[in-house]
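Trainee: Model the following, please.
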Amino acid sequence: MPTTTTHCSANPPTDANANLSLSAEGQRALQQNEGLRRVYYNDTANNCTFGVGSLAHMGPCTARELGQPVPDSAIRAQLATGIRRAEQIVRNAVPGQALTQEQFDAAVSFAYNVPGGARAALNPANRGDMAAVARNMNDYVYVHAHDAHGRPVGPPLRSDGLVSRRRREAAPFLASPPAPASALEPASGATP
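Mentor: Here you go, the predicted structure:
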């Protein structure tokens, strides 16, 4: 008879944010941060983009692409895919610390815009260092222009639009968490 071995860990991995998803308010904020364009255009980094900040490809749009209309169905589909990807990035980056809905929404907006930097920026949340998350987010305010082959061109440029966006995204990580209900009640025998 074969034996079955069960491995137990003293500290099993957790997924404290598994049940969170981007709220309707969070989606509105993300769409406001990204903007909506129903045509192909070159974003501030000179990458071909469409819809709600959806990257079509690195480097500028071709003459044929530029200004070409994009169907709403394609915009919605790409937005949904981008949101799901960003939600998963946040869950993977912060498995050990429950985020508030507002923090999760802000982190998803950040990950949607900076998928490659989100894990490192959000990692301090796992040890409860939300101020470090806010500082890290605020580091991502530079635009790197790209050529037609997707290669970076010239030095990175600070974007005032990204500075404002990062302040909005970082704000929930700087807010004081609500005090537990027990901390608001007077100790037994104490007079208010």
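Trainee: For the rest of this, base every contact and every neighbour count on C-alpha atoms.
Mentor: Fine.
Trainee: where does Y41 land in three-state SS?
Mentor: strand (DSSP: H, G, I helix; E, B strand; the rest coil).
Trainee: so what's it up against?
Mentor: 47-50, 61, 65-67 (CA atoms under 8 Å, 6 or more residues apart in numbering).
Trainee: Among those, name the ones in helices.
Mentor: Using DSSP state H, no member of these sits in helices.
Trainee: Next, the structure of the following sequence, for comparison with the previous one:
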Amino acid sequence: MGHRDARHRGACTDEELKREVGPAEVEAAFAEHVADAERTVRRKVPNKALSQDQFDALVSFVYNAGWKGSENVLSLVDDGDFKEAAAAISRTIYMTVKTRRGSKQVVARGLIGRRAEESAPFRTTAR
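Mentor: Below is the predicted model:
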């Protein structure tokens, strides 16, 4: 049986919602996604030695925002601009919601605290 990537954007299909998923499958998928985020950080930030807190914060950010959503932050960190990277992380608190007229960006309140934690290792070492 071939590998199927369960990550996708948008609502789950009825078929996906009916499929039972056990704890081992959830844990394996989570571990795979974390490993992907770790590889992305290592690949996109080759020029800077990161503290463990900085690496962990970037992995969390990449895991949540995706590699495209985190590209600018990773570039800023690799360039050594920790202050702007912290600011960019902190600004990433919006989500797109559908409206009757299309869609709009709204603040996802749950992301405010998460982004504060993810940006902290770059704020404290900003030069």
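Trainee: can I get the contacts of Y41 of structure 1 in CSV with neighbour count?
Mentor: Listed next are these as CSV, based on neighbours: other CA atoms under 10 Å:
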residue, neighbour count
N47, 23
C48, 24
T49, 26
F50, 27
C61, 21
E65, 17
L66, 16
G67, 16
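Trainee: Let me know the closest of these to R76 of structure 1.
Mentor: F50 (11.1 Å; CA to CA).
Trainee: What is the aligned counterpart of the closest one in structure 2?
Mentor: Residue correspondence to structure 2 (TM-score structural alignment): F50 of structure 1 is left unmatched.
Trainee: List the contacts of the closest residue in space to F50 of structure 1 that isn't next to it in sequence.
Mentor: For F50 of structure 1, ignoring the flanking residues on the chain, the nearest one in space by CA to CA, 6 or more residues apart in numbering is Y40 at 4.7 Å. Applying CA under 8 Å, 6+ apart to Y40 of structure 1 gives the contacts 48-51, 61, 65-70.
Trainee: just to revisit the earlier point, the contacts of Y41 of structure 1 in strands, which ones?
Mentor: In strands, judged by DSSP state E, the following of the contacts of Y41 of structure 1 are found: 48-50.
Trainee: Of these, which is the nearest to N113 of structure 1?
Mentor: T49 (12.2 Å).
Trainee: was I right about that closest one contacting E65?
Mentor: No. Contact criterion CA atoms under 8 Å: T49 of structure 1 and E65 do not qualify, at 9.9 Å.
Trainee: about what we covered before: which one of the contacts of Y40 of structure 1 is nearest D105 of structure 1?
Mentor: Nearest to D105 of structure 1 among the contacts of Y40 of structure 1, with distances taken as CA to CA, is G51, at 19.7 Å.
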